[in-house]
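Peer 1: take this sequence and fold it.
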Amino acid sequence: MVKPFDTQPGIQSVVSGYTGGHTVNPTYTEVASHTTGHTEAVKITFDPSIITYDQLVSIYWRQTDPTDASGQFQDRGDSYRPVIYVNGPEQRRIATASKEKLAASGQFDAPIVTQIEDAQPFYPAEEEHQDFYRRNPFRYQIEEMGGREAFIQEHWQ
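Peer 2: Down below sits the predicted model:
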């Protein structure tokens, strides 16, 4: 989820990490064990005079399968569930309206199951998990071909 945001004008930083669980400072191994309650997430810092929160939500939808509550593409389990974490009522309003619009569009045969939840403490992932698409371009491309790329082409382009 880093690359689609990282390449947009107005994005100041995209940090990979974990949020929404009960373990303080979890590691990737702990989160991957599905025992921490955390979801893998990205924390995005942006300049709202260049890119709006509404635009960020739109980019998010186009990277996920919003009908799959059990993970995303080859990544399975609660730590990969689709969630939009919001900071405050305005972000919640925008995310909810966007989700409702997507659900009403008829674009998907199944219900939109992406959750919208209040932001929780965010724990940055280990350094080797930051900027994965840049550090591991071949592996990143292989993982993209694991379902995400075809899904995006079928549903969004």
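Peer 1: could you use CA atoms for every contact and neighbour count after this?
Peer 2: OK.
Peer 1: helices of this protein, residue ranges please.
Peer 2: 2-6, 28-32, 53-61, 89-104, 132-135, 137-144, 148-156 (DSSP state H).
Peer 1: export these to TSV and tack on mean neighbour count?
Peer 2: Putting the helices of the chain into TSV (neighbours: other C-alpha atoms under 10 Å) gives the following:
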stretch	mean neighbour count
helix 2-6	16
helix 28-32	15
helix 53-61	16
helix 89-104	15
helix 132-135	14
helix 137-144	13
helix 148-156	13
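Peer 1: is it possible to export these to JSON lines including distance to Thr45?
Peer 2: Output for the helices of the chain, formatted as JSON lines (distance: least, C-alpha to C-alpha, whole Å):
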{"stretch": "helix 2-6", "distance to Thr45": "10"}
{"stretch": "helix 28-32", "distance to Thr45": "22"}
{"stretch": "helix 53-61", "distance to Thr45": "10"}
{"stretch": "helix 89-104", "distance to Thr45": "14"}
{"stretch": "helix 132-135", "distance to Thr45": "18"}
{"stretch": "helix 137-144", "distance to Thr45": "23"}
{"stretch": "helix 148-156", "distance to Thr45": "24"}
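Peer 1: closest to Lys43 out of those?
Peer 2: helix 2-6 (9.2 Å; C-alpha to C-alpha).
Peer 1: to compare against the first, here's the next sequence to fold:
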Amino acid sequence: MTEEKAIFAGGCFWCMVKPFDQMPGIKKVVSGYTGGQVPNPTYEEVCSGTTGHTEAVEITFDPAVISYRQLVEIYWQQTDPTDAFGQFADRGDSYRPVIFYSSLEQKAAAEASKEQLQASGRFNDPIVTSIEPAQAFYPAEDYHQDFYRKNPEHYAAYSEGSGRRGFIRQNWEA
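Peer 2: Alright, predicted model coming up:
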């Protein structure tokens, strides 16, 4: 069995775990930080805006069961791809939407998917999600892992209150 990894940033990492975690072929989804210049940053350091990191999820998957392209399609449906400065109530660089690729094949799949989404006319504004090379990924603290399972009420309230859930209903589930 072959495993691959995908790294996606789409605002608060709490909300990026569940959609992937429940798909066949997903081995694990880890919340963490990537793209910065400080090794092993803490949540507080990342929130300070001084490390350059972005909250992200690292997905380990079996490409024989679910393709990278399918993961990218799931990713789009969790984000507002027209907002480069954060996602929903979460603002700033640590919440920016990014697809981090670890191979030329992943880069090509992400770019093709982005072009297809732009051409679809689903959104009036340009698709501004960044596609960047993967960098070191640092798992977040334990209390951030599997947040939707450990704190279902808080997760549900946050997902709705942040505006994410309403955006997804309006733009992806309609």
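Peer 1: can you give me the TM-score here?
Peer 2: TM-score for the superposed chains, counting by TM-score structural alignment, normalised by the length of the first structure: 0.99, backed by 157 aligned residues with a C-alpha RMSD of 0.6 Å.
Peer 1: out of the helices of the first structure, flag the one nearest Val42 of the first structure.
Peer 2: helix 2-6 (6.9 Å).
Peer 1: in the second structure, which residues correspond to the closest one?
Peer 2: The aligned range for helix 2-6 of the first structure in the second structure is 17-21, by TM-score structural alignment.
Peer 1: mean shift of the matching stretch relative to the first structure?
Peer 2: With the two structures superposed, stretch 17-21 of the second structure lies on average 0.3 Å from its match in the first structure, counting by mean C-alpha distance after the TM-score superposition for the first structure.
Peer 1: quick one, which of the helices of the first structure is nearest to Ser16 of the first structure?
Peer 2: Nearest of the helices of the first structure (C-alpha to C-alpha): helix 2-6, 7.2 Å.
Peer 1: for the closest one, packing partners?
Peer 2: strand 11-19, helix 53-61 (3 or more C-alpha pairs under 8 Å, 6 or more residues apart in numbering; DSSP states H and E).
Peer 1: contact partners of that helix?
Peer 2: Taking contacts as C-alpha atoms under 8 Å, 6 or more residues apart in numbering, the residues outside helix 2-6 of the first structure that touch it are Ile11, Ser13, Val14, Val15, Ser16, Val42, Ile44, Leu56, Ile59, Gln63, Asp131, Tyr133.
Peer 1: of those, buried ones?
Peer 2: Neighbour-count burial (16 or more other C-alpha atoms under 10 Å) applied to the contacts of helix 2-6 of the first structure gives Ile11, Val14, Val15, Ser16, Val42, Leu56, Gln63, Asp131.
Peer 1: nearest to Gln157 of the first structure, of those residues?
Peer 2: Nearest member of those to Gln157 of the first structure, counting by C-alpha to C-alpha, is Gln63, at 11.5 Å.
Peer 1: now which residue in the second structure aligns to that closest one?
Peer 2: Per TM-score structural alignment, Gln63 of the first structure is aligned with Gln78.
Peer 1: give me every residue that touches the closest residue to its match other than its chain neighbours.
Peer 2: In space, and not counting its chain neighbours, Gln78 of the second structure is closest to Ile168: 6.6 Å by C-alpha to C-alpha, 6 or more residues apart in numbering. By C-alpha under 8 Å, 6+ apart, the residues touching Ile168 of the second structure are Gln77, Gln78, Thr79.
Peer 1: apply 10 Å and report the result again.
Peer 2: Trp76, Gln77, Gln78, Thr79, Asp80, Ala174 (C-alpha atoms under 10 Å, 6 or more residues apart in numbering).
Peer 1: which one in the first structure is aligned with it?
Peer 2: Ile168 of the second structure maps onto Ile152 in the first structure, by TM-score structural alignment.
Peer 1: likewise Ala136 of the second structure?
Peer 2: By TM-score structural alignment, Ala136 of the second structure lines up with Pro121.
Peer 1: burial check on the closest residue to its match other than its chain neighbours, number of neighbours?
Peer 2: The shortest distance from Pro121 of the first structure to any non-neighbouring residue, by C-alpha to C-alpha, 6+ apart, is to Thr19 (6.0 Å). Neighbour count of Thr19 of the first structure, defined by other C-alpha atoms under 10 Å: 26.
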